[in-house]
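Novice: Have a look; sequence and predicted model below, questions after that.
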Amino acid sequence: MSRTVAMVIMGAFTLYFLIPIWWLLVAGSKDTGSILTTNPLWFADFQLFQNIGDLFAYRDGVYLEWLRNSVLYAGVGGAVATLLAGMCGYALAKYRFRGREMIFNVVLGGVLVPATALALPLFLIFSEVQLTNTFWAVFLPSIVSPFGVYLTRIFAASSVSDELLEAARLDGAGEVRTFFTVSIRLMAPALITVFLFQFVTIWNNFFLPLIMLRDESLFPVTYGLYAWNTQLNQLPELRSLVLIGALVSIVPLIVAFLSLQRFWRSGLAAGAVK
């Protein structure tokens, strides 16, 4: 009975998450006139590939520019954030120094602060140094991950043994070389987990670009689609472009999850246990 109940609950939640994606796929395959007049959960005239072509061609490919910006913000930002978080977590786990626990407690406090609460202070700071409406206004805040520091510290404390580090030092390896050749390999599941979380967070980030950016060429795909959506009353033909653009925008996230899921599962489980 308990197994059946669990399967029913998981099936219900699976449908809850998959139905919006199915609706987006169906709506993205229709023309503008059929979106509101046909069955919302089934296909009408299948024009998916034509709609994708129209999306990429609209206004000389501005959507592709937004997609490239999102890849830069999320891909490069997530990689840098993962590296910094790994180095900080490793240092907090393996080095003894005064104030270590206080620093870690501050990091834990950072985990509890919602990103939206930091948006306005960040805007004021970047305004003072004249970096608003630039690539750096979105990129620099994205490379900080308090959760990543927390996870990598917990993981490094249990997966990287002190004896192994001592053996590397006896062999003449410096601290930096030891980290990049020994420790980082043992911390790989946690680092990939941090990267995946950070990638998704940056990709879906909307509020920070909203207050930081005014130049359309710097928009990420989320903010670009929002800008199109606000123009539907004046340009109804944008409705199909918004829908197909939203569908295309989730493809990188699906690819990232499918390609890194085995590392993500192991890293998340290990972090939870340790």
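Specialist: Here it is on my side, so go on. Numbers count the residues shown, from 1 in each chain.

Novice: C-alpha only now, for contacts and for neighbours.
Specialist: Will do.

Novice: Where is the longest helix in this protein?
Specialist: When the chain is parsed with DSSP state H, its longest helix is helix 2-28.

Novice: Who are the packing partners of that one?
Specialist: In terms of contacts (3 or more C-alpha pairs under 8 Å, 6 or more residues apart in numbering; DSSP states H and E), helix 2-28 is packed against helix 238-249.

Novice: starting at the chain centroid, how far to the helix it packs on?
Specialist: Counting by C-alpha atoms, centre = their mean, to the nearest Å, helix 238-249 is centred 20 Å from the centre of its parent chain.

Novice: swap in stretch 187-199?
Specialist: 11 Å.

Novice: if we can go back for a sec, next secondary structure element downstream of the longest helix of the chain?
Specialist: Counting by DSSP states H and E, the element after helix 2-28 in chain order, helix or strand, is helix 32-35.

Novice: What residues of that next one count as buried?
Specialist: 32, 34-35 (16 or more other C-alpha atoms under 10 Å).

Novice: what does stretch 232-250 give?
Specialist: Applying 16+ other C-alpha under 10 Å to stretch 232-250 flags 238-249 as buried.

Novice: Now stretch 193-212: buried residues?
Specialist: Neighbour count says stretch 193-212 has 193-200, 202-206, 208-212 buried, by 16+ other C-alpha under 10 Å.

Novice: re the thing from before, save the buried residues of helix 32-35 as CSV, and put in distance to residue 61 too.
Specialist: Below are the buried residues of helix 32-35 laid out as CSV (distance: C-alpha to C-alpha, whole Å):
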residue, distance to residue 61
32, 20
34, 24
35, 23
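
Novice: What is the neighbour count of residue 227?
Specialist: Burial of residue 227 is recorded as 15 neighbouring residues (other C-alpha atoms under 10 Å).

Novice: Not counting its own residues, what contacts the helix or strand hosting it?
Specialist: Taking DSSP H and E as the criterion, residue 227 maps to helix 221-229. Residues outside helix 221-229 that contact it (C-alpha atoms under 8 Å, 6 or more residues apart in numbering): 63, 66-67, 69-70, 203-206, 209-210, 216, 238-239, 242, 245-246, 249.

Novice: Over to stretch 153-166?
Specialist: Residues contacting stretch 153-166 (C-alpha under 8 Å, 6+ apart): 86, 88-94, 178, 182-183, 186-187, 190, 270-271, 274.

Novice: A further structure is provided below for comparison with the first:
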Amino acid sequence: MTTVRIPQARKRRNVVAHLFLGLLVVYFLVPLWFLIVASTKDAHGLFAGSAGALWFDKTFAFFGNLGGLFTYSDGIYLRWMGNSLLYAVSGGLGATVLAILAGYGFAKYRFRGRNLSFAILLGSVMVPLTALVIPTFVLLSGLGLTDTIWAVILPSLLNPFGVYLMRVYAADAVPDELLDAARVDGAGEFRTFFQVALPLMRPAVVTVLLLSIVGTWNNYFLPLAMLSNTNLFPITVGIGLWEGIASSNNGGGGQSLWSLIIIGSLLSIVPLVIAFLSLQKYWQGGLAIGSLK
């Protein structure tokens, strides 16, 4: 039996690479750990606790903070959470459907102005979304849609990066030979798309769906500019409102509000974690690529 010896230089590179990855893991997990630890502290533990910011205090106030969160201001946090779910699901699903149709059309159909349209699409990917908020506000204000749920949902339906991703993926993952074979067998364009192309595009569909949902859920500037009714706020704007109140009234009840802000921030990431864990099994693609070669 022969043994393979790994050169010392390669071993050192592996050690350095693992150390770097370990530092990255710590860098990303420390804020989450702080959020979990801080959510178990009361106002006194947050600002005058002896255990430190990254460790638990003697008083375990998680459930008390949770109860205060759900009852504060007549339970408006639950309304904000419901608004975020509505905006994220509606905007995410709508943006995904449009991205699938547009990306598939760009990839598999030849039409006049296709290259120009796709070039404009690529250019729009480079435009920051925050730069479009004010023009979008002016447009929706003229239509009388500001301070409504449509002011958040309609702009969220546009996802140029999702269209680009679907176009690139569909071009490689959906062989033209499969589409031609389906057409020869008598399948129409809609049946060919839904029964042949769409199953092969499933990994990209799930990716675009998650990116769209996360982007809409975390969106702050758009609903901040579009909405003035606190009952329509998503969770991002609502927590931002509480943060402003707590900062301006830090000595008169603002400290206790910080406890609600922290545990509210922790709960706001739970739906995203559930979405990632429940959809990760669909991230397996490329199984049909090369099946005809």
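Specialist: Good, I have the coordinates. No experiment lies behind these values; they were computed from the predicted model shown.

Novice: circling back: what stretch of the second structure lies opposite the helix holding residue 227 of the first structure in the alignment?
Specialist: Under TM-score structural alignment, the match for helix 221-229 of the first structure in the second structure covers residues 235-243.

Novice: what does stretch 105-124 of the first structure give?
Specialist: Under TM-score structural alignment, the match for stretch 105-124 of the first structure is residues 119-138.

Novice: residues contacting the counterpart of residue 246 of the first structure in the second structure?
Specialist: Using TM-score structural alignment, the partner of residue 246 of the first structure in the second structure is residue 265. Residue 265 of the second structure makes contact with 35, 239 under the criterion C-alpha under 8 Å, 6+ apart.

Novice: Could you do residue 101 of the first structure as well?
Specialist: Per C-alpha under 8 Å, 6+ apart, neighbours of residue 101 of the first structure: none.

Novice: quick one: residue 65 of the second structure and residue 263 touch, right?
Specialist: Yes. Counting by C-alpha atoms under 8 Å, residue 65 of the second structure touches residue 263, with 7.0 Å between them.

Novice: Can you check which residues contact both of these two?
Specialist: residue 39.

Novice: Restrict the contacts of stretch 153-166 of the first structure to the buried ones and give me that as a ChimeraX selection.
Specialist: A single ChimeraX command selects the buried members of the contacts of stretch 153-166 of the first structure (16+ other C-alpha under 10 Å):
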select :86,88,89,90,91,92,93,178,182,183,186,187,190,270,271
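
Novice: So which of the contacts of stretch 153-166 of the first structure belong to strands?
Specialist: Judged by DSSP state E, strands contain none of those.

Novice: Quick check: which element contains the residue nearest the centre of the first structure?
Specialist: Centrality entry for the first structure: nearest residue to the mean C-alpha point is residue 200, 1.8 Å, by C-alpha atoms, centre = their mean. Applying DSSP H and E as the criterion places residue 200 of the first structure in helix 188-203.

Novice: What residues in the second structure pair up with that helix?
Specialist: Residues 202-217 of the second structure are where helix 188-203 of the first structure lands, counting by TM-score structural alignment.

Novice: The matching stretch vs the first structure, average distance?
Specialist: Following the fit onto the first structure, the mean deviation recorded for stretch 202-217 of the second structure is 0.8 Å by mean C-alpha distance after the TM-score superposition for the first structure.

Novice: cool, and stretch 77-89 of the second structure?
Specialist: Averaged out, stretch 77-89 of the second structure is 0.8 Å away (mean C-alpha distance after the TM-score superposition for the first structure).

Novice: which bit of the first structure covers that stretch?
Specialist: Going by TM-score structural alignment: stretch 77-89 of the second structure matches residues 63-75.

Novice: re the thing from before, now the match of residue 246 of the first structure: how far from residue 238 of the second structure?
Specialist: The spacing between residue 265 of the second structure and residue 238 of the second structure, counted by C-alpha to C-alpha, to the nearest Å, is 10 Å.

Novice: Which parts of stretch 259-270 of the first structure count as buried, going by neighbours?
Specialist: Buried residues in stretch 259-270 of the first structure (16+ other C-alpha under 10 Å): 260, 263-264, 267-268, 270.

Novice: Please compute how far it lies from its chain's middle.
Specialist: 15 Å.

Novice: contacts for it?
Specialist: Taking C-alpha under 8 Å, 6+ apart as the rule, stretch 259-270 of the first structure contacts 155, 189-193, 196.

Novice: Then stretch 200-219 of the second structure?
Specialist: Contacts of stretch 200-219 of the second structure (C-alpha under 8 Å, 6+ apart): 84-85, 87-89, 91-93, 95-96, 99-100, 156, 159, 162, 165-166, 169-170, 173-174, 234, 236, 272, 275-276, 279, 282-286, 288.

Novice: repeat that for 7 Å
Specialist: 84, 87-89, 91-93, 95-96, 156, 162, 166, 169-170, 173-174, 236, 272, 282-285 (C-alpha atoms under 7 Å, 6 or more residues apart in numbering).

Novice: what comes up buried for stretch 54-68 of the first structure?
Specialist: 55-56, 62-68.

Novice: Just give me the match in the second structure for residue 91 of the first structure.
Specialist: Checking TM-score structural alignment: residue 91 of the first structure goes with residue 105.

Novice: The nearest residue to its match once chain neighbours are set aside: what secondary structure?
Specialist: Computed as C-alpha to C-alpha, 6 or more residues apart in numbering, the closest residue to residue 105 of the second structure that is not its neighbour in sequence is residue 167, at 7.8 Å. Under DSSP: H, G, I helix; E, B strand; the rest coil, residue 167 of the second structure falls in the helix class.

Novice: Looking at the first structure, name the residue matched to residue 167 of the second structure.
Specialist: In the first structure, residue 167 of the second structure lands on residue 153 (TM-score structural alignment).

Novice: again, but for residue 31 of the second structure
Specialist: Residue 31 of the second structure maps onto residue 20 in the first structure, by TM-score structural alignment.
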